[in-house]
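Q: Need coordinates for the following:
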Amino acid sequence: MDMIKSLFISASGLKAQNGRMRVIAENIANANSTGRTPDEEPYRRKIPTFKAEFDREIGAAKVEIGRIAEDDSDFKSTHMPGHPAADENGYVLQPNVNTLLETTDMREAQRSYEANLNVIETTRKMLQRTIDILRA
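A: Model (predicted):
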């Protein structure tokens, strides 16, 4: 039964990392999304969080995507006098998204996803081998 638990736990990890990758992809996609007017803020980076949730059915803790927080760090400003969102001095607020950081986070999420996938594949092979032994 412990092998079944590991399947459920790894599946929850896959789901959580998938949610994390979606948030990161949204951040990257909006890295250049400025406001349309001087009063409108640009895109604000989102930060995925995780939470451990105890599953009584399987008797083990699983991971889930938690609250999606907003990064409250300062926006950058760029001098672009012709832009519709430029203030009276010609500066436009830029999103607080660092694409290098997002790319690094995406790679880490992919590796975590792959690790959970490997656990599922290894567990599946062990279960199949056990079934084969019992048949013999």
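Q: can we go C-alpha only for contacts and neighbour counts from here?
A: Fine.
Q: Any buried residues in the host helix or strand of residue 110, and which?
A: With elements delineated by DSSP states H and E, residue 110 resides in helix 99-135, which encompasses its position. Taking 16 or more other Cα atoms under 10 Å as the neighbour-count basis, helix 99-135 is seen to contain the buried residues 102, 106, 109, 110, 112, 113, 116, 117, 119, 120, 123.
Q: before we go on, could you also do this sequence so I can check it against the first one:
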Amino acid sequence: MSDFSEAMSVASSGMKAQANRLRHVSENIANVDTPGYRRKTIAFQEAFADSQRTGAVETGKVRLDRAELTRIYDPGNPLSDTSGHYNGSNVNMLIEIADAREAQRSYQANLKMFDQVRQMSSALMDLLRR
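A: The predicted structure is shown next:
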């Protein structure tokens, strides 16, 4: 595999991983008011091909955040216990917005890298044609 295609593969794996991360962040935001919902987190890990390091990244297992669920007082809610409380979600919008911004910036950086490699490859082909 040429250096250009390896670099493009690494950049595209980063874009895929960040897109997957952004999908989980958006699910968390969509379920911020869902009772009993636990925030999803995802980790990245290095990808291997034939027991060799590729430099690419892939997403690992999706994990549920084990932080305490918020207790909400609403005696009129059918989910309430005898004290009038029920479990809300453990999604913190501030954290989710920061994670979304970080995923977006990382995606853009990988896209820029992909585009730079494509331009360098194209310029090299133009030089070789002369």
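Q: Could you report the TM-score for this superposition?
A: Overall, the chain-to-chain superposition scores 0.94 on the TM-score scale (TM-score structural alignment, normalised by the length of structure 2); 129 aligned residues with a Cα RMSD of 1.5 Å.
Q: Taking the buried residues of helix 99-135 of structure 1 together, which two end up most distant?
A: Farthest pair in the buried residues of helix 99-135 of structure 1 (Cα to Cα) is 102 and 123. Separation: 31.5 Å.
Q: for the helix holding residue 110 of structure 1, the distance to its chain's centre please.
A: On the basis of Cα atoms, centre = their mean, to the nearest Å, helix 99-135 of structure 1 sits 17 Å off its chain's mean C-alpha point.
Q: What segments of structure 1 are strands?
A: In structure 1, the segments counted as strands under DSSP state E are 46-55, 60-70, 76-79, 91-94.
Q: most tightly surrounded among the ones you listed?
A: Among these, the stretch with the highest mean neighbour count (mean count of other Cα atoms under 10 Å) is strand 91-94, at a mean of 22.
Q: Just name whatever secondary elements the helix holding residue 110 of structure 1 is in contact with.
A: helix 2-29 (3 or more Cα pairs under 8 Å, 6 or more residues apart in numbering; DSSP states H and E).
Q: roughly how far is the helix it packs on from the heart of the chain?
A: Using Cα atoms, centre = their mean, we find the averaged C-alpha position of helix 2-29 of structure 1 to lie 8 Å away from the chain's own average C-alpha position.
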